[in-house]
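Chemist: pasted the sequence and its predicted model underneath.
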Amino acid sequence: MNLKQLEYALAVAEEGSFTRAAERCHTVQSALSHQVARLEANLGTALFERTSRRVNLTPAGEAFVRSARTALEATRRIADEVAAACGEVRGSLAIGMISSLTELDLVQVLADFHHQYPHVAIRLSVGNSEWLIDQVRGRRMDLAFIGVWPGEVITGVAHRLLAEEELVAVLPPDHPLASLARVPLAELEHQPLVDFAAGSGARRQTDEAFAALRLQHNVQFEVSDVRLVERFVQQRLAVGLVPAPIAAGFAGVVAVPVCDAPVRRLYAIWSNTPTPAATALVALLEQTLAQAPKPPSMVRLAPVI
């Protein structure tokens, strides 16, 4: 068993295809298949069930993936750990964020980080909270910024609460409810709503709020980008519910506080065994938050593991 075999087998597991795995590893499929077959022979068991359409993991393969990822990560980190012990932070840093991140100027944070640690290669991806949590748990991402509803339990990663944000109703200026100082959630029960996809963390926070009052949640338009909420409301097709800081950046709409408002919690999450680069970014994040003005929505807690 060697590191190249581990890398090839993990690529097959993640791509679900020997062809795509070979492309990802910049090798020919025959060479990759030969190395995976040798690995299976050494282990004495099949790691994959091969079908005409897809390659699936066997129970042994699933156990292999968990251990192989840890082994490869540890190997890749050796040079970075040695450099960090000598006072130099280097390597790579994979970061993720939700598209509706507030409370933090992440671009400025990354600019400050790059200035302090120019030998770290930074990669940023945008996705939903569920995908980001899975990426950090699987060690495919070092740190991510997510938003979840208050009842959601975050496990398998270190995390820090950044803020709690109440959601506000976003309405067309001429909407009958737009002139109210506060709108009861019950008044939105029969309004056409624009919201995120069912099952997503962003959607659960509104689903839970309506369900708690035994109200119907009439979502007619499901979107993946918070800016589409603004567009649907501008065109008078629906009413939206978004965090107040996001609504403040919308144009041509009115934001009204909601009685019994749904709440979103923003977290930074990272691996329980962070790389030197990730550790340095968490330290910079703490420094940035300590120096930032504290709006009323900000909640300060110690990191939780």
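Modeler: Now that the structure is in, tell me what you want to look at.
Chemist: please make it C-alpha for all contacts and neighbour counts, starting now.
Modeler: OK.
Chemist: tell me the first helix or strand C-terminal of the longest strand anywhere in the chain.
Modeler: Secondary structure assigned by DSSP state E gives strand 158-171 as the longest strand of the chain. Heading C-terminal from strand 158-171, the first helix or strand you meet, by DSSP states H and E, is strand 183-184.
Chemist: can you pull up the most central residue in this structure?
Modeler: L132 (2.6 Å; Cα atoms, centre = their mean).
Chemist: buried stuff in the helix or strand containing that one?
Modeler: Secondary structure from DSSP H and E places L132 in helix 129-137. Residues of helix 129-137 classed as buried under the neighbour-count rule (16 or more other Cα atoms under 10 Å) are 129-130, 132-133, 135-137.
Chemist: contact partners of it?
Modeler: The contact list for helix 129-137, computed with Cα atoms under 8 Å, 6 or more residues apart in numbering, reads 96-98, 141-148, 156-157, 200-201, 269-271.
Chemist: buried subset of these?
Modeler: 96-98, 141-148, 157, 201, 269-271.
Chemist: which ones among the residues you listed lie within helices?
Modeler: Among the buried ones among the contacts of helix 129-137, the members falling in helices (DSSP state H) are G201.
Chemist: check which helix or strand R69 maps to.
Modeler: Going by DSSP H and E, R69 is in helix 59-85.
Chemist: which helices and strands does that helix pack with?
Modeler: On a contact count with 3 or more Cα pairs under 8 Å, 6 or more residues apart in numbering; DSSP states H and E, helix 59-85 meets helix 3-15, helix 276-291.
Chemist: who are the packing partners of the last one?
Modeler: Counting contacts by 3+ Cα pairs under 8 Å, 6+ apart, helix 276-291 packs against helix 59-85, strand 91-97, helix 106-116.
Chemist: would you state the strands of the stretch 201-305 of the chain in chain order?
Modeler: 219-223, 239-243, 254-259, 263-270 (DSSP state E, counting those that start in this stretch).
Chemist: what's in contact with the longest one?
Modeler: What it means is strand 263-270. Contacts for strand 263-270 (Cα under 8 Å, 6+ apart): 101, 133, 136, 142-150, 157-167, 202, 205, 243, 278.
Chemist: okay, pairing it with this:
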Amino acid sequence: MAAMNQDDARVDLQQMRYVVAVAETRNFTRAAERCFVVQSSLSHRIAALERELGARLFARSSRRVELTSAGTAFVAAARECLAAADRAVADAAAATGVVRGRLAVGVIVTAAAVDVPELLQRYRARHPDVHVMLRSGRSDELAAAVRDGDLDIAFLGLPEGELPTGVETVVLDHDEHVLVVPSGHRLAGAPRVELREIAGETFVDFAAGTPARAQSDRAFAAAGLVRDVAYEAGVVELITRLVARGLGVALLPSAFVRPRADGDPGLALVPVVDGPHRVECLVWSRFNPGPATRAMLDVLGVRGGSPPAVS
């Protein structure tokens, strides 16, 4: 392709959205579905853009679609342009008293300090023109996504004393872990236990290296104890099902697991005297949060960094 003078190039926002969609899905068909357009139209617009730029943005084969070096550079700038355009529309709407735009929310699977579905219901009732995107994941990944601008706000769970950096943070709740055992376990019904009493048990836990796993690992390390984690899972439901089957025991946040265990006769909870502690917190970007984010903070009752009232 012959390079074109930048002054002659004409790139519109829709072309940028198409390119970003292909870059994220690595598939022209899925990108077209995401953008609500037929694939032929999306492919045509991207091909026209490549001709204008004088560079290929994607390396294509019958099975793979990958960004070229030019495509990687284009996508990074395109994301900034699209975010700025969305922000301009949202700010203009907010000036008239209407909150519009997108709100990307991250949440850990064991969130308990805030009833997230109920919160989103209240938010939607106040701001029906905001498109809310919800993503679950690990606390460290969600905090990084907020710092990078991929998420607007996130609900995290971290070891006590380890709040994330580079974001605005409000502590929502402090919680302690309880031991989760099968109902027929020798410790079921015990008033309390210490870590040394359970160090010899087989454990079910989250994957090594995650903040959720670190809370228990550090508690055992601080007590000078070693334990055996035989099963790793990414969701609490699978952890509790493995425990109920007698395959191991687990340490889980009490505020999250207690309401679920109360209705499950196959599980019993035991307080742990020297067990892990965690803090649940709310984080959002320090960099000029948009109207949709400020509206969510208002629904939560967060003003000037003060914690909201949570049950």
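Modeler: Yep, that arrived. Treat the numbers as computed from the prediction; the structure is a model and nothing was measured.
Chemist: related to what we said a few turns ago, list the buried residues of the helix holding R69 of the first structure.
Modeler: 61, 64-65, 68-69, 77, 80-81, 84.
Chemist: superposed on the second structure, where does that helix end up, distance-wise?
Modeler: Superposed on the second structure, helix 59-85 of the first structure shows a mean distance to its aligned partners of 2.1 Å (mean Cα distance after the TM-score superposition for the first structure).
Chemist: starting at the chain centroid, how far to that helix?
Modeler: 22 Å (Cα atoms, centre = their mean, to the nearest Å).
Chemist: ok, now stretch 34-41 of the second structure?
Modeler: 28 Å.
Chemist: contacts for that stretch?
Modeler: 17-18, 21, 28-29, 31-33.
Chemist: can I get those residues in TSV with distance to S61 of the second structure and neighbour count?
Modeler: Output for those, formatted as TSV (distance: Cα to Cα, whole Å; neighbours: other Cα atoms under 10 Å):
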residue	distance to S61 of the second structure	neighbour count
R17	22	20
Y18	18	22
A21	18	20
F28	11	21
T29	14	17
A31	16	24
A32	17	20
E33	20	13
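Chemist: okay, the residues you listed in JSON lines with distance to V193 of the second structure next?
Modeler: Shown next, in JSON lines, are the contacts of stretch 34-41 of the second structure (distance: Cα to Cα, whole Å):
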{"residue": "R17", "distance to V193 of the second structure": "55"}
{"residue": "Y18", "distance to V193 of the second structure": "57"}
{"residue": "A21", "distance to V193 of the second structure": "52"}
{"residue": "F28", "distance to V193 of the second structure": "56"}
{"residue": "T29", "distance to V193 of the second structure": "55"}
{"residue": "A31", "distance to V193 of the second structure": "53"}
{"residue": "A32", "distance to V193 of the second structure": "56"}
{"residue": "E33", "distance to V193 of the second structure": "54"}
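Chemist: biggest separation within those, which pair?
Modeler: R17 and T29 (14.3 Å; Cα to Cα).
Chemist: wait, isn't C259 of the first structure in contact with P184?
Modeler: Yes. Under the criterion of Cα atoms under 8 Å, C259 of the first structure makes contact with P184 at 4.7 Å.
Chemist: ok, the residue lying closest to F48 of the first structure once chain neighbours are set aside - contacts?
Modeler: In space, and not counting its chain neighbours, F48 of the first structure is closest to L57: 4.6 Å by Cα to Cα, 6 or more residues apart in numbering. By Cα under 8 Å, 6+ apart, the contact list for L57 of the first structure reads 13, 47-49.
Chemist: neighbour-wise, give me the winner out of these.
Modeler: Neighbour counts for the contacts of L57 of the first structure, by other Cα atoms under 10 Å, peak at L47, which reaches 25 neighbours.
Chemist: and the closest residue to that residue other than its chain neighbours, what does it touch?
Modeler: Excluding the flanking residues, the one nearest L47 of the first structure by Cα to Cα, 6+ apart is G61, at 4.0 Å. Applying Cα under 8 Å, 6+ apart, we find G61 of the first structure in contact with 46-48.
Chemist: rerun at 10 Å
Modeler: Shown in contact with G61 of the first structure (Cα atoms under 10 Å, 6 or more residues apart in numbering): 9-10, 13, 40, 45-49, 67.
Chemist: in the second structure, which residues correspond to stretch 93-113 of the first structure?
Modeler: Counting by TM-score structural alignment, stretch 93-113 of the first structure lines up with residues 103-123 of the second structure.
Chemist: and the matching stretch, end to end?
Modeler: Taking Cα to Cα, to the nearest Å as the measure, stretch 103-123 of the second structure stretches 11 Å from start to finish.
Chemist: also stretch 79-92 of the first structure?
Modeler: Span of stretch 79-92 of the first structure from end to end, Cα to Cα: 12 Å.
Chemist: for L101 of the first structure, give its distance to R227 of the first structure.
Modeler: Counting by Cα to Cα, the gap from L101 of the first structure to R227 of the first structure is 12 Å.
Chemist: overlap of the contact sets of the two?
Modeler: Counting by Cα under 10 Å, 6+ apart, the residues touching both L101 of the first structure and R227 are I246.
Chemist: for the helices and strands packed on helix 59-85 of the first structure, which one ends up most surrounded?
Modeler: helix 3-15 (a mean of 19; mean count of other Cα atoms under 10 Å).
Chemist: any idea which of the helices and strands packed on helix 276-291 of the first structure gets closest to L284 of the first structure?
Modeler: helix 106-116 (7.3 Å).
Chemist: what's the average distance of the helix or strand that that closest one is followed by to the second structure?
Modeler: The element immediately downstream of helix 106-116 of the first structure (helix or strand, assigned by DSSP H and E) is strand 120-126. With mean Cα distance after the TM-score superposition for the first structure, strand 120-126 of the first structure departs from the second structure by a mean of 3.8 Å once superposed.
Chemist: from the contact counts, what lies against strand 120-126 of the first structure?
Modeler: With contacts defined as 3 or more Cα pairs under 10 Å, 6 or more residues apart in numbering; DSSP states H and E, the packing partners of strand 120-126 of the first structure are strand 91-97, helix 106-116, strand 143-148, helix 276-291.
Chemist: just the angle between that strand and helix 276-291, please?
Modeler: 70 degrees (axes from the mean of the first three to the mean of the last three Cα atoms, to 10 degrees).
Chemist: what are the buried residues along strand 120-126 of the first structure?
Modeler: V120.
Chemist: what does it contact?
Modeler: 80, 88-100, 110, 113-114, 132, 141-145, 277.
Chemist: perfect, I'm done here.
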